[in-house]
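Asks: starting from these lines, generate the structure:
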Amino acid sequence: MDAIRVRGLRKAYGDNVAVDGVDLDVAHGEVFALLGPNGAGKTTTVEILEGYRRRDAGEVSVLGAEPGAGGLRERVGIVLQGTGEFDELTVGEVVRHFARFYPAPDDPGEVIERVGLADKVRARTHTLSGGQKRRLDVALGIVGRPELLFLDEPTTGFDPEARREFWQLIRDLQAGGTTIVLTTHYLEEAEALADRVGVIARGRLIAVDTPRSLGRRDSALATVSWRTPDGGWERTHSATPTAVVTDLAARFSGEVPGLTVTRPTLEDVYLEMIGDH
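Replies: Reported below is the predicted structural model:
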């Protein structure tokens, strides 16, 4: 049985259909990234899976149970876009307090260290920066050793170094068997972490594939560009870029000035998909 199984999921707010017949499977131990523009339906979909919002129609199974069922919350970790405020408590106090909600929590001190807040353990949370507060949100989401972890825009406010450190934390959690559902607007984050990505637009899941193969980008034509002797630029699109580069090397008797070989990025494919919908 998959960690998540969804069939025909539908949710409407009056005449506005937010989720329109979504089918989705997420395997145990997988990192799955759900991508989509604001208002596309991804947040509503995730909130239904988390048990925060009721669906109008469809079948949903999360770890073999109905979302929000008794006992399920002990097995699921959730990192929302914003968590409650604990201004007068220290980082250590907040994480230790949340650890008591679970039957077999992780060590709070180790969790604080893993999210990069070891030097802030005695700091009151109102003194934390935006990125540090986000790390605290993540600590609260993983302290219960979840089998399934929902991460909603987890690295918002992180600087590039902190983001890379967080990516390693996600890889470590996956290596330990945690299934992860990630929503993010950072396409490089989805490409770095996800085994598969799904693209949702206007309430419909329009594509699911690996980041490498989404939109057939792995077989898309490569663009070869180079600088001409008169200082201009030329480019060509080819399914065999190595052959093009070999011909250019012979033409220039060695190094090709300004040579670049590129294929469509995940962002290129994603923007084309949502533009079509």
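Asks: for the rest of this, base every contact and every neighbour count on C-alpha atoms.
Replies: Will do.
Asks: I'd say Val261 and Ala222 touch.
Replies: Yes: using CA atoms under 8 Å, Val261 makes contact with Ala222 at a distance of 6.6 Å.
Asks: who has more neighbours, those two?
Replies: Ala222 (20 against 17; other CA atoms under 10 Å).
Asks: next SSE after the helix or strand where Val244 lies?
Replies: Element membership for Val244 (DSSP states H and E) is helix 241-251. Next helix or strand after helix 241-251 toward the C-terminus (DSSP H and E): strand 260-262.
Asks: so which elements touch that following strand?
Replies: Packing partners of strand 260-262 (3 or more CA pairs under 8 Å, 6 or more residues apart in numbering; DSSP states H and E): strand 222-227.
Asks: for comparison, sequence B:
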Amino acid sequence: MEHAIEVRALRKSYGKLEVLKGVDLEVERGSIVALLGSNGAGKTTVVRILGTLLKPDAGTASVNGFDVVAEPARVRASISLTGQFAAVDEILTGRENLVLIAKLRRVPKPQAVAVGLLARFGLTDAGGRPVSTYSGGMRRRLDIAMSLIGDPPVIFLDEPTTGLDPEARLDVWKVIQELAGGGTTVLLTTQYLDEAEKLADRIAILHEGTIIVSGTLAELRGLLPPAKVEYVERQPTLEEIFLATVGRKESR
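Replies: I've put the predicted structure just below:
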């Protein structure tokens, strides 16, 4: 199967509020796709539907070849979802968090799995400490490490660097790039345009319930004419593309 995620004409409303108005999206296997949008654009709703936490009102969606409505158990077995806030137990140590998830997922040799993931994410020295002593970046790395237990082929990262300092953001970016390099498919939602520029193979902009444009960064740059400053051609930034596409004026 070429696509790890396929979405067609997806719609979702909350009462009279129509959040998704016919979303179409394809994500190739082993790629990173960034879903951009302002607050309330529907990014998290898309992720929750793909993660089987919500049912769509109309349209279809499949993950790893399984329909999210007809085959939710198979979808859940194929994915991990990391939300906007790290879902870790602060009382337990980093190692205990990993062992707990490994046991819940019935992964063989949970202790060895925990040791390997602590080393992979640079948390070996902190593995025996309560998570309450971790920095925000360390918690996020542990959260992503927990999501990798069982080697899911598809990972959803919903605004994974919200609230992190610049150094911690770089650490998380490195982890995400390593995931895709190992063949994992990543759907990333973010409000940080530099994050999408740095990480994504393809970028989709969700605005007022639909995806209004998608493509590689080079393709999106081609939507706007290059600016000229002192006779030197300058390519438009992703921020300029985003603001121009959704019809907002750039603040000066």
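Asks: re the thing from before, overlap in contacts of Val261 and Ala222 of the first structure?
Replies: Taking CA atoms under 8 Å, 6 or more residues apart in numbering as the criterion, Val261 of the first structure and Ala222 both touch Pro241.
Asks: show me where the second structure has strands.
Replies: Counting by DSSP state E, the second structure has these strands, from start to end: 3-14, 17-28, 32-36, 58-63, 66-67, 79-82, 154-158, 185-190, 202-207, 210-215, 227-229, 232-234.
Asks: which position in the first structure aligns with Leu186 of the second structure?
Replies: Just so we're on the same page, residue 186 of the second structure is Val rather than Leu. Mapped onto the first structure by TM-score structural alignment, Val186 of the second structure lines up with Ile180.
Asks: count of neighbours near that match?
Replies: With other CA under 10 Å as criterion, Ile180 of the first structure counts 30.
Asks: wait, doesn't it sit right on Glu30?
Replies: Yes: in this structure, Ile180 of the first structure is within contact of Glu30 by CA under 8 Å, at 6.3 Å.
Asks: any idea how far the residue nearest the centre of the first structure lies from Glu47 of the first structure?
Replies: With distances taken as CA atoms, centre = their mean, Leu182 lies nearest the centre of the first structure, 3.4 Å away. From Leu182 of the first structure across to Glu47 of the first structure, the span is 12 Å (CA to CA, to the nearest Å).
Asks: show me where the stretch 51-200 of the second structure has its helices.
Replies: Ranges of helices in the stretch 51-200 of the second structure, per DSSP state H, counting those that start in this stretch, are 72-78, 94-104, 110-120, 136-147, 166-181, 193-199.
Asks: out of the ones you listed, which is the most enclosed?
Replies: helix 136-147 (a mean of 23; mean count of other CA atoms under 10 Å).
Asks: that one maps to which residues in the first structure?
Replies: Going by TM-score structural alignment, helix 136-147 of the second structure sits over residues 130-141 in the first structure.
Asks: neighbouring contacts of the matching stretch?
Replies: Contacts for stretch 130-141 of the first structure (CA under 8 Å, 6+ apart): 77-80, 82-83, 91, 95, 98-99, 111-112, 115-117, 125, 149, 154-159.
Asks: just the buried ones from these?
Replies: Those of the contacts of stretch 130-141 of the first structure that meet the buried threshold are 77-80, 91, 95, 98-99, 111-112, 115-117, 125, 149, 154-158, by 16 or more other CA atoms under 10 Å.
Asks: find the nearest non-adjacent residue to Arg169 of the second structure, please.
Replies: Using CA to CA, 6 or more residues apart in numbering and skipping residues adjacent in sequence, the residue nearest Arg169 of the second structure is Thr161, 5.7 Å away.
Asks: alright, that wraps it up for me.
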